[in-house]
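>>> Sequence first, then the predicted structure, then my questions.
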Amino acid sequence: MALVVPDYDAALAFYVGVLGFDLVEDTALGGGKRWVLVAPPGSRETRLLLARAEGEEQRRVIGAQAGGRVFLFLATDDFDRDHARLRAEGVDFREPPRAEAYGKVAVFSDPFGNLWDLIEPATRADPFASFTERDSEPDRAGYANL
């Protein structure tokens, strides 16, 4: 999944420095462009391509790629621990934690305005298993483990 960001280094400071993601690759492509991939700790499947905005049209979508909806999901096996750690790091939680049928969850924003769910799934391995047809099932491509 590609995420449009204003600056590679600012994005790395948040995703690697604050969220604790692994830097998978940072390759210069010339002309100031880079191929920057990050991944949740230990993940072999999930990758996030940090793509620096080029031009005004791309800058306008920074933080608005999902039209103001949550579209990225960060799963944890210990919500309270990770919520406290992220708050201590200054992460902008938009609401207090709440219990849902699918688990404990709170919405946070990255520094660029993208909305994420920090979620500890209920007893199920798949936090989206409780979604019904009337619900709008999130895109699993935006789902990662912390």
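Structure received.
>>> Please make it C-alpha for all contacts and neighbour counts, starting now.
OK.
>>> ends of stretch 10-24, how far apart?
16 Å (C-alpha to C-alpha, to the nearest Å).
>>> Please, where are all the strands along this structure?
2-5, 22-30, 33-39, 48-52, 70-75, 92-93, 98-100, 103-109, 115-121, 143-145 (DSSP state E).
>>> which of those is buried the deepest?
strand 115-121 (a mean of 24; mean count of other C-alpha atoms under 10 Å).
>>> next up, a second structure to put side by side with the first:
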Amino acid sequence: MTDRNVVHATFTLQRTYRASRHKVFAAFSDFKTKQKWFGSDAPEGAAANMDFRVGGREHSHGVAEQHGSTHAYRFDAIYLDIIENERIIYAYDMDADGNHISASLTTIELTDAPEGTHLKLTEQGAYLDGFDDPKIREDGTAGLLSALARIVED
């Protein structure tokens, strides 16, 4: 039997992109654009859909490589607040290999910067039963923000 426990953690990542707020926001709100960076490592057979509106949901699942092993992942989110070109708030949960690994609340804030757009992402997470941990999630999210840069700064 799995030891039941919850680790709570909050992390904040900040990036400045050489792109307009409109372009950065579109990378989150346009499904095809988001797939290019959020699902860029998703193999053939991965599934995803997105209804980008308050109350709308996003879902993806597929297989990914992590630490030399292949894992089946599921991501389910609900959008709680959207202010075009300024803010996105969503709650999401994740499964890995059939285990519920986390539940999180993410806030994305976009502001003007001299070089383009400043993005501030804050995630408050509950990491469950030792299947995930805050450092792994923060590193994975940082990788996604790097992938986002390759899309919006081209």
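The structure has been received and is ready for your questions. As the structure is a computational prediction, the values presented were derived from the model and not from experiment.
>>> Kindly provide the TM-score of these chains.
After superposition, the two chains reach a TM-score (TM-score structural alignment, normalised by the length of the first structure) of 0.32; 71 aligned residues with a C-alpha RMSD of 4.0 Å.
>>> circling back to that earlier point, nearest to residue 60 of the first structure, of the strands of the first structure?
Shortest separation from residue 60 of the first structure across those is recorded for strand 2-5, at 9.8 Å, computed as C-alpha to C-alpha.
>>> So which elements touch the one helix or strand residue 35 of the second structure maps to?
Following DSSP states H and E, the helix or strand that holds residue 35 of the second structure is helix 31-38. The contact analysis (3 or more C-alpha pairs under 8 Å, 6 or more residues apart in numbering; DSSP states H and E) places helix 31-38 of the second structure against helix 21-29, helix 134-152.
>>> ok, back up a step: using CSV, lay out the strands of the first structure together with distance to residue 59 of the first structure.
Shown next, in CSV, are the strands of the first structure (distance: least, C-alpha to C-alpha, whole Å):
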stretch, distance to residue 59 of the first structure
strand 2-5, 8
strand 22-30, 20
strand 33-39, 15
strand 48-52, 9
strand 70-75, 18
strand 92-93, 21
strand 98-100, 33
strand 103-109, 17
strand 115-121, 17
strand 143-145, 24
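>>> Out of the ones you listed, the one nearest residue 81 of the first structure is which?
Nearest of the strands of the first structure (C-alpha to C-alpha): strand 115-121, 10.7 Å.
>>> so what does the closest one touch, helix or strand wise?
So strand 115-121 of the first structure, by 3+ C-alpha pairs under 8 Å, 6+ apart, packs with strand 70-75, helix 79-88, strand 103-109.
>>> Now for residue 60 of the second structure: which residues touch it?
By C-alpha atoms under 8 Å, 6 or more residues apart in numbering, the contact list for residue 60 of the second structure reads 46-49, 74-76.
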